[in-house]
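structural data only, the sequence is not supplied:
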């Protein structure tokens, strides 16, 4: 009869997700199962599903803060909240994916603020603001028509990027 010896070496999954702190902590907890370890680890994240993340991306593109993205009044930019962890993706992947959409959301907000604060002294400026308002409405309606609940990151980018290319 042969006996099986449990090997407590570093799991191979650590190599794939070296920058995913919450995942590493959970693996350590499962691997060593020490009560002192569970008490000393501060897991400070909120897991959300990919469809919630993509929904919040769409909200941000429409200029609305959400559970994932918030408007920073000081820097006048949207920011990904640091306590969010999208299930199945590393934090670095989500941050890289979000950057171009954050930039687009910032551009939308600049346009929206310009429209709302414009003095409209001339008819030309009034017509220009009307055109910008129509453009924003078109972009928002184009984003809203998709059922993003079944999208992956790649499919979301394939559907939304052509809409945003004019920005």
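Received it, and whenever you're ready, just let me know what you need. Computed from a prediction, not measured in an experiment: that's the story for all the values here.

C-alpha from now on. contacts and neighbour counts both.
Will do.

tell me where the longest helix sits in this protein.
helix 91-117 (DSSP state H).

where along this structure do the strands fall?
Ranges of strands in the chain, per DSSP state E, are 46-48, 69-72, 77-80, 84-86.

may I see the buried residues of stretch 126-139?
129, 132, 136, 139 (16 or more other C-alpha atoms under 10 Å).

now, which of those lie within helices?
Per DSSP H, these map to helices at 129, 132, 136, 139.

mind putting the residues you listed in JSON lines, distance to residue 21 included?
Converted to JSON lines, those look like this (distance: C-alpha to C-alpha, whole Å):
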{"residue": "129", "distance to residue 21": "46"}
{"residue": "132", "distance to residue 21": "43"}
{"residue": "136", "distance to residue 21": "38"}
{"residue": "139", "distance to residue 21": "36"}
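
the structure to be compared is supplied as follows:
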């Protein structure tokens, strides 16, 4: 893999995005009605540069030589906490996105996330199969969030792009 600290430079032309937010839709059942509402992540302070964060994730996995499709979705709880995700279609990956408070490197927040769940590798059929793991999620959890993201999230199509390294 390329050095995670590489700087990724992408032109805005490499991205196309769209937003399809429907507040009337029900939130994923896996949150057990604890999430209050869906939020548009690109309007939230810790998620203001989604294209750069997405490019950094794609570069980490060395998939920048082809077109990729991702969506992002966030959920707000009553206490104001936001839980955010990115779904990368080609990689069959759901990433927990914690956002960034690092003003020097805000773009690494998605690539360096604590959780990148790949369907079938990091998912199990039942909650009992998690068996104390802090990393696994159920297929249902993964599928409900990715379905909601695809239906209601912000969508990004990322054209192939070149990497420029500072080293």
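Looks like it came in fine. Only a predicted model underlies this, so the values are computations on that prediction, with no experimental measurement involved.

TM-score for this pair?
The TM-score (TM-score structural alignment, normalised by the length of structure 1) is 0.27; 73 aligned residues with a C-alpha RMSD of 5.1 Å.

related to what we said a few turns ago, which one of the ones in helices among the buried residues of stretch 126-139 of structure 1 is nearest residue 29 of structure 1?
Nearest to residue 29 of structure 1 out of those is residue 139 (C-alpha to C-alpha; 45.8 Å).

surely that closest one is in contact with residue 162?
No: between residue 139 of structure 1 and residue 162 there is no contact under C-alpha atoms under 8 Å: 10.5 Å.

can you count the residues close to residue 93 of structure 1?
For residue 93 of structure 1, the count of nearby residues is 12 (other C-alpha atoms under 10 Å).

what separation do you get for it and residue 86 of structure 1?
10 Å (C-alpha to C-alpha, to the nearest Å).

also residue 123 of structure 1?
Distance, residue 123 of structure 1 to residue 86 of structure 1, using C-alpha to C-alpha: 47 Å.

between the strands of structure 1, which one is nearest to residue 103 of structure 1?
Comparing the strands of structure 1 by their distance to residue 103 of structure 1 (C-alpha to C-alpha), the top pick is strand 77-80, with 8.0 Å.

compare residue 123 and residue 86 of structure 1 and say which is more crowded by neighbours.
Taking other C-alpha under 10 Å, residue 123 of structure 1 and residue 86 do not tie; residue 86 has more neighbours (19 against 9).

pull the contacting residues for that one.
Contacts for residue 86 of structure 1 (C-alpha atoms under 8 Å, 6 or more residues apart in numbering) come out as 47, 48, 49, 50, 53, 94.

what about the residue nearest to residue 39 of structure 2 when sequence neighbours are not counted, neighbour count?
Nearest non-adjacent residue to residue 39 of structure 2, counting by C-alpha to C-alpha, 6 or more residues apart in numbering: residue 74, 5.1 Å away. By other C-alpha under 10 Å, the residues close to residue 74 of structure 2 number 25.
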